[in-house]
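Visitor: sequence first, then the predicted structure, then my questions.
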Amino acid sequence: MSNARATHLSRRGVLAAGGALGLGAVLAACGDDDAASSGSADGTKAAASSGPWTFKDDRGTTVKLDKAPANIVAFIGVAAALFDYGIEVKGVFGPTKTSDGKADVQAGDLDISKLTILGNEWGQFNIEKYATLTPDVLISTLFDDAGTLWYVPEESKDKILKLAPSVGISVYDRQMPVSLERLYALAESLGADVKAAKVVEAKKKFETAAERLRAAAKAHPDIKVLAGSASQDIFYVSGSNLSIDLEYFKALGVNIVEPSAKVLEASGGWFENLSWENVDKYPADIIIMDDRTSTIQPADITEATWKKLPAVKAGQVIARTPEPILSYDKCTPILDNLAEAIENAKKVA
């Protein structure tokens, strides 16, 4: 993981907030020292089951504890997903707070004022503060098949992982429903009431949204969708392979613009980087743009070549969430928004 922030583009460079794409917002370094004390989004709290706790993660590692962990520390997106299931965390790391003190898009419905923020930017992780939380478990996502815990700094990971066992949920080279099911299973093991009406309804809405997107793609097979991400000097075009959202969109029939496999090799299969002069390389009817605060958002792009793109002129640019919060509640709008865009799109490319 140490090369993910190198000046050259690594396989995960486009995914990491603040690295190769870190020419957008400057994030605050850390948060307050208050531990999380909030319940789920609807005010309920999950009750962890008594007795031993065990969970086999996506690295094949089985974590065993005498009881379900009470002091949970998690990557911000994981914490936001667990919150939707009624599971509290004590501390978070990763993009939590924007430079103006507001909640980052990856924080979901979390009240960040009640969270102990161990690190807000890439490479930041306050080990001393982490130790004071007496963590029972650390949870993060996995963006590779090597078991690398997302946003756990490579240079200090040994010290961090000595303090508590870790759990990794993969968001690498699989479709969105698989990762959703894994987070759902983790939440259930931690005491979430997955039979609650709110959770059951959220899952049904996700399934309905998936069918809507499938139908929209089938009805408009000629509508080309390009996944982009903007930095000061580079426009990134993502291929559909490896990313859980794009792989799923393609499986549902969405016509994703695909850079060639050979071109994608330079980034480990993730994306092609284009100069702004060449941003029109791929014809597209809809552009879905990286919504993370580390990237330049469409309204702030001043490049003339961008403004001349047919999809931009037609107003057919919507947000893309490359790091979805893995709850059914948060993933449903992702599918609905794309379905609506395809349903209403004009053929411009």
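Guide: Perfect, thanks for sending it.

Visitor: alpha carbons only for contacts and neighbour counts from here, please
Guide: OK.

Visitor: using the three-state scheme, assign E340.
Guide: Classification of E340 using DSSP: H, G, I helix; E, B strand; the rest coil returns helix.

Visitor: and the gap between G268 and S10?
Guide: 7 Å (C-alpha to C-alpha, to the nearest Å).

Visitor: do L149 as well
Guide: 16 Å.

Visitor: those two: which has the busier surroundings?
Guide: L149 (24 against 21; other C-alpha atoms under 10 Å).

Visitor: wait, isn't the more buried one in contact with V171?
Guide: No. Taking contacts as C-alpha atoms under 8 Å, L149 lies outside contact range of V171: 11.0 Å.

Visitor: anything in contact with each of those two?
Guide: When C-alpha atoms under 8 Å, 6 or more residues apart in numbering defines a contact, the residues bordering L149 and V171 alike are T141, L142, F143.

Visitor: tell me how many other residues crowd the second one.
Guide: Taking other C-alpha under 10 Å as the neighbour definition, L142 ends up with a count of 20.

Visitor: what ranges do the strands span in the stretch 51-200 of the chain?
Guide: 53-56, 62-65, 72-75, 91-93, 116-119, 137-142, 166-170 (DSSP state E, counting those that start in this stretch).

Visitor: now these as JSON lines including distance to S240?
Guide: Below are the strands of the stretch 51-200 of the chain laid out as JSON lines (distance: least, C-alpha to C-alpha, whole Å):
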{"stretch": "strand 53-56", "distance to S240": "28"}
{"stretch": "strand 62-65", "distance to S240": "31"}
{"stretch": "strand 72-75", "distance to S240": "24"}
{"stretch": "strand 91-93", "distance to S240": "27"}
{"stretch": "strand 116-119", "distance to S240": "30"}
{"stretch": "strand 137-142", "distance to S240": "18"}
{"stretch": "strand 166-170", "distance to S240": "17"}
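
Visitor: another structure for you, compare them:
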Amino acid sequence: MSGPVLARRGFLAGAAGLAAALTLAACGGATETAAPTAAASPAPAAAGAWSFTDDRDKKLAQPKVPSRIVAQVGAAAALWDFGVRPIAVFGPHKLKDGTKDPQVGNVDITKVTGLGNVWDEFNVEQYIALQPDLLVSSMYIKGTLWYVPEKSKDTIEQVAPTAGVMLTGKSATEVIGTYEELAKSLGADMQGVPEAKARMEAATKELAQFKDLKILMVSGGADAFWIVNPPEYPDIVHLTSAGLNVVTPTKVDEGGFFQTLSWENADEYDADVILYDTRTQALKPEEMMKKPTFAKLPAVKAGQLYPWNAEAPYSYQGYADFLEALVVNLKKAKPLQ
């Protein structure tokens, strides 16, 4: 693995990897059982049979509604805000100091089992012992469940049915709608959802006032500076549809997600505002400002450098929080040209 594959891996997940994902194809299977272990209380189930067609166009059907749900942290964060309580999560949910990783959203990590915290880490034996009814994960590539390791995916998929929610090429509204539909099918209580949806819609309308700002969305790594490609990200599709002028890179890397620049070339694009990736694997602003070319960018010099929650939970609550904070920051900015 080298070149664009590793670069793409670095941007999308830091320590995680998308390289293996390029060839994965996820599918459900028959349920196997084993002695259960201690875990969070399963999600409340609605009565009757259950069915759901996921974004792989795969129709899932069970005689009863799944209640023992395991989810990748992004999926868990979305479902949690709709009222579904997974019993276990996998993917970045705990920081080195033991506190909660922002990617897991409002999930109470003291009440769920952690099956893995980094890329390629998934405790299959523990997963089997939990007797799950359903595994849920987002997808960057259709058929590829995010953070399900290639080395153990066949076993994982034999334990319980899996549901995939596509991210790439979708708008945030579409992705949130899919999670809402899934949550409803699982018997979610939807508490607070109408209020959060109204907040998201109100914040979205406010974005149009910033159409004169040229915005660059970036992520910094130790050896690379990534310029994101708006059409590939649900959150940025939402922002541009609402009227924001987000820079599109002219030379997108293979795969389409971003353009990789060296730090020496960090000044390739002009912008009034820079929104930087706040995920734990990305460089902090003070680290990026040690790079001379970055520090000299007009937006940086003007102090118009603001956080971008690159993996906000795909729920109305998650996006209301993200968009409201963005509006507050953009109100501080002004065109520099």
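Guide: Arrived safely. Note that the structure is predicted; figures quoted are calculated from it, not measured.

Visitor: care to give me the TM-score?
Guide: TM-score of the superposed chains, computed with TM-score structural alignment, normalised by the length of structure 2, equals 0.89; 316 aligned residues with a C-alpha RMSD of 1.9 Å.

Visitor: the strands in the stretch 201-349 of structure 1, which residues?
Guide: Applying DSSP E, counting those that start in this stretch to the stretch 201-349 of structure 1 gives strands spanning 224-230, 234-238, 255-256, 271-275, 286-290, 317-320.

Visitor: the shortest one vs structure 2, average distance?
Guide: For strand 255-256 of structure 1, the mean distance to aligned residues of structure 2 following superposition is 0.7 Å (mean C-alpha distance after the TM-score superposition for structure 1).

Visitor: show me where the stretch 151-300 of structure 1 has its helices.
Guide: 157-161, 176-189, 197-219, 244-251, 261-264 (DSSP state H, counting those that start in this stretch).

Visitor: and the longest one, what does it pack against?
Guide: I take that to be helix 197-219 of structure 1. For helix 197-219 of structure 1, the packing partners by 3 or more C-alpha pairs under 8 Å, 6 or more residues apart in numbering; DSSP states H and E come out as helix 328-344.

Visitor: ok, and for the helix it packs on, which residues are buried?
Guide: Within helix 328-344 of structure 1, the residues that count as buried by 16 or more other C-alpha atoms under 10 Å are 328-332, 334-339, 341-343.

Visitor: tabulate those residues (TSV), appending distance to K102 of structure 1.
Guide: Formatted as TSV, the buried residues of helix 328-344 of structure 1 follow (distance: C-alpha to C-alpha, whole Å):
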residue	distance to K102 of structure 1
Y328	24
D329	21
K330	19
C331	22
T332	23
I334	22
L335	26
D336	26
N337	24
L338	26
A339	29
A341	28
I342	31
E343	33
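
Visitor: which position in structure 1 pairs with V193 of structure 2?
Guide: Matched to structure 1 by TM-score structural alignment, V193 of structure 2 sits across from V199.

Visitor: what sits against the closest residue to that match other than its chain neighbours?
Guide: Leaving out its chain neighbours, the residue that sits closest to V199 of structure 1 by C-alpha to C-alpha, 6 or more residues apart in numbering is Y85, at 7.2 Å. Y85 of structure 1 makes contact with S40, A46, A187, A192, D193, V194, V199, S327 under the criterion C-alpha under 8 Å, 6+ apart.

Visitor: still touching in structure 2? Go through those.
Guide: Conservation of the contacts of Y85 of structure 1 in structure 2, assessed by both residues aligned by TM-score structural alignment, their matches' C-alpha atoms under 8 Å: retained contacts are A187, A192, D193, V194, V199, S327.

Visitor: so where is stretch 117-131 of structure 1 in structure 2?
Guide: Mapping stretch 117-131 of structure 1 onto structure 2 (TM-score structural alignment) gives residues 114-128.

Visitor: other residues contacting the matching stretch?
Guide: 15-17, 32-34, 37, 88-94, 147-150, 152, 155-156, 159.

Visitor: 6 Å instead, please
Guide: A16, A88, V89, F90, G91, P92, P149 (C-alpha atoms under 6 Å, 6 or more residues apart in numbering).

Visitor: I would like a PyMOL command selecting only the buried ones among the residues you listed, please.
Guide: A single PyMOL command is used to select the members of the contacts of stretch 114-128 of structure 2 judged buried by 16+ other C-alpha under 10 Å:
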select buried, resi 16+88+89+90+91+92+149
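
Visitor: okay, the helices of the stretch 151-300 of structure 1 in a markdown table with distance to Q106 of structure 1 next?
Guide: Formatted as a markdown table, the helices of the stretch 151-300 of structure 1 follow (distance: least, C-alpha to C-alpha, whole Å):
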| stretch | distance to Q106 of structure 1 |
| --- | --- |
| helix 157-161 | 22 |
| helix 176-189 | 16 |
| helix 197-219 | 19 |
| helix 244-251 | 15 |
| helix 261-264 | 26 |
